[in-house]
Structure formats: C-alpha cells, structure tokens
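Q: Curious how this folds, go ahead:
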Amino acid sequence: MCNHSKIIFRCNHVRVSEKPVRICLVQSDYISGVGSEACDEVRSHPLITVRRPSECGYCTDKRSRLDQTLKEAKALIAGVKATLKGSYGMVVDEIVEVDVDVTTEEAPDHEVGEERDIVPELDPVQEFLRKKLAAKDAHLMMLGNQI
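A: Predicted structure coming up:
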C-alpha cells in the first residue's frame, strides 16, 4: 500500500498522483528483485492530501463551454430583439410594473357621439356548460339540464 499524494478540487473531484510519495515494503521488495509482484494498492494519507480552491480541468472546460453557449444564446436573442424593434418599432426589454390609480378619472378614448358596445358579464360556470353542451360528443357527457 504505497502512499500517493491526493488533490481535492473545489468541484469535489479527486486526482491521485501516479508516483508514490512513499513506497511500501512490497514495492521496495519488487524493486530490489526479492518480491515477485509490484504493489497495486493506492493509498493516500491526510498529511499529503491537498485541497485546491479551483476547479479541475474537466469542470473548467465544461464551465467555459457553457459560458460560450450562453454568450451565443444571448447574442442571438439580442439580434432577434433588434430585428423585431426594427420591424415593429417596439420590444419589451424587461417586465415593467405599472401602478394605476383607480380613483383618477381619465378622458374617454371614444367620441361623444360614438356608442360603445357593452358586453354583459358572463357566469363562468354557465359559459363552461354551454360550451360543453355545444360539443359534438355532448350526448356522451352526463351534464344534465344545467342551463
């Protein structure tokens, strides 16, 4: 059981060195020619374990690819917004909350002589049942005479 140094990265990936820091008796016997087999066990010791505050190479590459993809997507969205702004003259860049004061009375946006159509308030349940009874397979439903 040879002791190898170990590096623990911020992403919690672990890298163990290939060369041992301290060789065991089995490996030293193999090197001297007395032993028949080399040591296959890799062991690390807390005193030769190092924590790195950076990410491993794999995670760094993965993060840079993701950042590049996000950068390309943001550029594409900005291009589409510019195209829409050029075509229609307006694009909502962000959600804007508007606080409207109900007590203030504004001038009507229609002419005085013009009549406005008044839509009656519909009961949502009655409207739902009316639409269901108008469906082509209404005879299969058990809605009854609710209307």
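Q: going forward, measure contacts and count neighbours with C-alpha atoms only.
A: OK.
Q: Buried residues, the helix or strand containing Ala75. List them.
A: Using DSSP states H and E, the element containing Ala75 is helix 57-88. Buried residues in helix 57-88, counting neighbours by 16 or more other Cα atoms under 10 Å, are found at Lys81.
Q: And this one, please, so the two structures can be compared:
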Amino acid sequence: MVEINTLVVAASCTSESSSKTVELPRVSSKDFHARRGTIVGLRNVVIKLTDCTPMLDKITLSVSGLADEDLPSMFKNTASSQESAIGVGLIFMDSKRKVQFNPDGSVTKTYKPDAQNNAVMDFIAGYIATRDEVIPGTFKSYVTMRYDYE
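A: As a prediction, the model looks like this:
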C-alpha cells in the first residue's frame, strides 16, 4: 500500500503591497490647451508581483474604478474638496500605450511570470481633459486592480 498526502493550493502571487500611491506631477490648466482629450502629466507606475506559484501559466489583469461623468472611459477625479479640479480625469494604460484600461473593468491584459516566478507590470498614468475647459484644483483618483491566475 502507498499512502500519498499532498495539499492543493490556489495559484497566486505576492503583491509588493496592498495599495500604492502615485504622485502625478503638478500641471497648469493651460497645459490642456482648452481641448477635451488632451493628456498631460504622465508618470510611470510599476507593480511587482513576486513568489508566484510555480507552473502559473498567466496572470490576467483587469482595472476598474469610478468613471468620469463627462468622459466615461476615463477615471473620475474623486477629490472631495470644493477646490477640486473640474474637467480633468485620469487615464491609465500599459507602458507601451497599446492597452487603455476603462473604469468598467472590461479591458484586460495578460502577463506571464518570468523564470524566477515574478511578474513586473509597467503602466502609465496621467491627467486627461474631460471637458474643453479645465478648472484648476486638487486631484485624486483610484484604480482597483484584479488579478486572475491560471
């Protein structure tokens, strides 16, 4: 008789932290040139996943958040003060600018862990004019990342 004991675990990775704060650069309302869709103040964002389960084939990422009322494909400025910027939202895309994530979570991107069972995800975040007129003020936005492991 042979007795075999094992434990079946769910595939996963360890995130460097449960949350990350990214400071976008200060910009002037004039930088938007009074034109909806103008993108300024881009900043690189790097998310590192480590200790991924060996034999993990892929990680599918989806991003979600609150949609801007004027440009629903962009993330909303959630700054709550009366001095918050108006007419500006957040654009969030992969570092090659080929995949632009939408607040509704409908856009995904797939990553493959490297030989050391880590995955590095590079993104770009920035401001986007959601109206022709941008009124200066404070800015804050949130994106939620969901990882599906296969």
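Q: Got a TM-score for the pair?
A: Here the superposed chains carry a TM-score of 0.17, computed using TM-score structural alignment, normalised by the length of structure 1; 42 aligned residues with a Cα RMSD of 4.7 Å.
Q: What's the first helix or strand after the helix holding Ala75 of structure 1?
A: Heading C-terminal from helix 57-88 of structure 1, the first helix or strand you meet, by DSSP H and E, is helix 124-134.
Q: Excluding covalently adjacent residues, which one is nearest to Thr110 of structure 2?
A: With sequence-adjacent residues excluded and distances taken as Cα to Cα, 6 or more residues apart in numbering, Thr110 of structure 2 is closest to Thr60, at 4.4 Å.
Q: show me the contacts for that neighbour.
A: Residues near Thr60 of structure 2 by Cα atoms under 8 Å, 6 or more residues apart in numbering: 108-111, 147-149.
Q: quick one: which of the residues you listed has the most company?
A: Tyr149 (19 neighbours; other Cα atoms under 10 Å).
Q: and that one, how far is that from Asp94 of structure 2?
A: 19 Å (Cα to Cα, to the nearest Å).
Q: Same question for Leu61 of structure 2.
A: In terms of Cα to Cα, Leu61 of structure 2 sits 11 Å off from Asp94 of structure 2.
Q: for Gly126 of structure 2, same thing?
A: Counting by Cα to Cα, the gap from Gly126 of structure 2 to Asp94 of structure 2 is 12 Å.
Q: cool, and Ser62 of structure 2?
A: 12 Å.
Q: of those two, who's got more company?
A: Ser62 (21 against 18).
Q: Does that one touch Arg146 like I think?
A: Yes - here Ser62 of structure 2 reaches Arg146: they are 5.3 Å apart, a contact under Cα atoms under 8 Å.
Q: secondary structure element for Ile47 of structure 2?
A: Per DSSP H and E: strand 39-50 holds Ile47 of structure 2.
Q: What is the subsequent helix or strand relative to that strand?
A: Moving toward the C-terminus from strand 39-50 of structure 2, the next helix or strand (DSSP H and E) is strand 59-64.
Q: next SSE after that next one?
A: strand 88-94.
Q: Which strands and helices lie in contact with whatever helix or strand comes next after that following strand?
A: Counting by DSSP H and E, the element after strand 88-94 of structure 2 in chain order, helix or strand, is strand 104-111. Strand 104-111 of structure 2 sits against strand 59-64, with contacts defined as 3 or more Cα pairs under 8 Å, 6 or more residues apart in numbering; DSSP states H and E.
Q: Tell me who's in contact with Val50 of structure 1.
A: Taking Cα under 8 Å, 6+ apart, one finds 5-8 in contact with Val50 of structure 1.
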